[in-house]
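**Student:** Based on what follows, work out the 3D shape:
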Amino acid sequence: MFNPRFLIISLGNPLPKYESLHSAGHFVLNGLTKVLHQPDFREVTLGKQYCMVSQGPKYTLVQSPTYMNVSGGFVASAWQELVRKYGAESLSLVIVHDELEKDFGVVKLLPWDRSPRGHNGVKSVRASVSPKKYPESPFARIAVGIGRPEARDAATVSRYVLHKISREHRTALEEEAPWEVAKCLMDLEKQWREDVQGSSGGNTGP
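**Tutor:** From the prediction side, this is the model:
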């Protein structure tokens, strides 16, 4: 019996100190607990670090406790811990991150190997976790659009993503975007189930 599970990790800078658009993934996960009928977040040890986790029967939601640009080590440790617990054949890794190239609130399921487009958090994770070692596990990214300022110079963009988030933006990320993220997760699971059912003679079966 195929029993798919998902490790969903949001990238961002630690909350509540860094409440900015760059931590959009964390805010989305806050709201995703309600959409997926998950338990509230609580602090536990995962991946050898204290972090906020919402553990349900199918979904393990985790807010990365590290700074954005060095997310990879934690994501790799958390992934390996859950692989040991559940087995790679029934576990998927999904990272949720902000995306400057998309309008605010737009949510998109992306292939793992899609260009990071300069996103240092995504670069760090991709450098630390190799999907090739887990061919039976779906690896995916969910990008949450945060828009971008008209000026494209690095200093302006940095101020935009790191400035304290407005109440309106935070509400939208916590109450509207999670529904789109849930749809992405359902699409990912549907494709995964079709792949498993379509395989024959492998380690995974229907």
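
**Student:** From here on, just use CA atoms for contacts and neighbour counts.
**Tutor:** OK.

**Student:** so what's the closest residue to Gly105 other than its chain neighbours up against?
**Tutor:** Using CA to CA, 6 or more residues apart in numbering and skipping residues adjacent in sequence, the residue nearest Gly105 is Gly145, 5.1 Å away. By CA atoms under 8 Å, 6 or more residues apart in numbering, Gly145 lies in contact with 98-107.

**Student:** In strands only, show me those.
**Tutor:** Among those, DSSP state E puts 98-99, 107 in strands.

**Student:** Of these, which is the most crowded?
**Tutor:** Asp98 (29 neighbours; other CA atoms under 10 Å).

**Student:** my read: that one touches Gly147, true?
**Tutor:** No - judged on CA atoms under 8 Å, Asp98 makes no contact with Gly147 at a distance of 9.3 Å.

**Student:** What about Glu189, how many residues nearby?
**Tutor:** Other residues near Glu189 come to 17 when the count uses other CA under 10 Å.

**Student:** Same check on Pro39?
**Tutor:** Neighbour number of Pro39 under other CA under 10 Å is 13.

**Student:** what sits against it?
**Tutor:** Contacts of Pro39 (CA under 8 Å, 6+ apart): 33, 54-56.

**Student:** please give me the structure for this one as well, since I'd like to look at both together:
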Amino acid sequence: MSYLLLKIRYAFSVQRVPNGTHLIVGLGNPGNIYENTRHNAGQQFVKHLAKEFGIKMSDGSNGSIGSFQHIIVFNPLSFMNSSGHAIKKIADKANIQTSNIIIVHDDLENLPGRCKIKQGGSAEGHNGLKSIIQYMDDKFIRLKIGIGRPNSKDPAIVSDYVMSKLDYEPSQQAFKQGIMLARQLFKF
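**Tutor:** Purely as a prediction, here's the structure:
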């Protein structure tokens, strides 16, 4: 059985997404300097998803937003580490349960080209997730886009690494896997 099929089966065994409107959020930082960095893998995923499904994204005061079927896609305009407030505003306005939200973010612990899905739990040191948990609960689904980890745990080296350019081929592979997982979970 393929690695991706095993991941999809695992996702279904731990999560049954309730009916209703769903929200897919890409974490990242605003501005051209961050545009194609590893740290913005979440926002790049949402842009890829929008392009794949022909979703027109409109810029609003909180970020870039679009919708199709029963899905809202959103890239916050705020910096990742303070994105919880903007995400909560969108979820409250559209009356979306926390368990119907996928937060897409970069993951140092996962190899480039891979993605992993998880529901609930701690922020695992990710400041963007900490912000979301502060404003909401931790029951949202996380779609972790693997970016790999540098050979050092020195914070300065890790920071430089996550702010470096996202590798095109592995990221496209992870985005395709992520779209398959999201489609299975949210049935679109």
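
**Student:** picking that back up, across to structure 2, which of the contacts of Gly145 of structure 1 hold up?
**Tutor:** Counting by both residues aligned by TM-score structural alignment, their matches' CA atoms under 8 Å, structure 2 reproduces these contacts from these: 98-107.

**Student:** Which of those residues ranks first by neighbour count?
**Tutor:** Asp98 (29 neighbours).

**Student:** For Ser115 of structure 1, see how far away that residue is.
**Tutor:** 14 Å (CA to CA, to the nearest Å).

**Student:** pull the longest helix from structure 2.
**Tutor:** helix 168-186 (DSSP state H).

**Student:** what packs against that one?
**Tutor:** helix 3-14, helix 41-53, strand 115-119, strand 141-146 (3 or more CA pairs under 8 Å, 6 or more residues apart in numbering; DSSP states H and E).

**Student:** I'd like the distance from the residue lying closest to Ser171 of structure 2 once chain neighbours are set aside to Leu4 of structure 2, if you could.
**Tutor:** Spatial nearest neighbour of Ser171 of structure 2, chain neighbours left out: Gly113 (5.3 Å); criterion: CA to CA, 6+ apart. Going from Gly113 of structure 2 to Leu4 of structure 2 by CA to CA gives 12 Å.

**Student:** Then Ala86 of structure 2?
**Tutor:** 32 Å.

**Student:** Show me which of the two is the more surrounded one.
**Tutor:** The residue with more neighbours, out of Ala86 of structure 2 and Leu4, is Ala86; 20 against 16, by other CA under 10 Å.

**Student:** Looking at structure 1, name the residue matched to the more buried one.
**Tutor:** Matched by TM-score structural alignment, Ala86 of structure 2 corresponds to Phe74 in structure 1.

**Student:** Quick check: buried residues in the helix or strand containing that match?
**Tutor:** Using DSSP states H and E, Phe74 of structure 1 falls within helix 72-86. Within helix 72-86 of structure 1, the residues scored as buried using 16 or more other CA atoms under 10 Å are 72, 74-79, 82-83.

**Student:** residues contacting Asp167 of structure 2?
**Tutor:** 38, 112.
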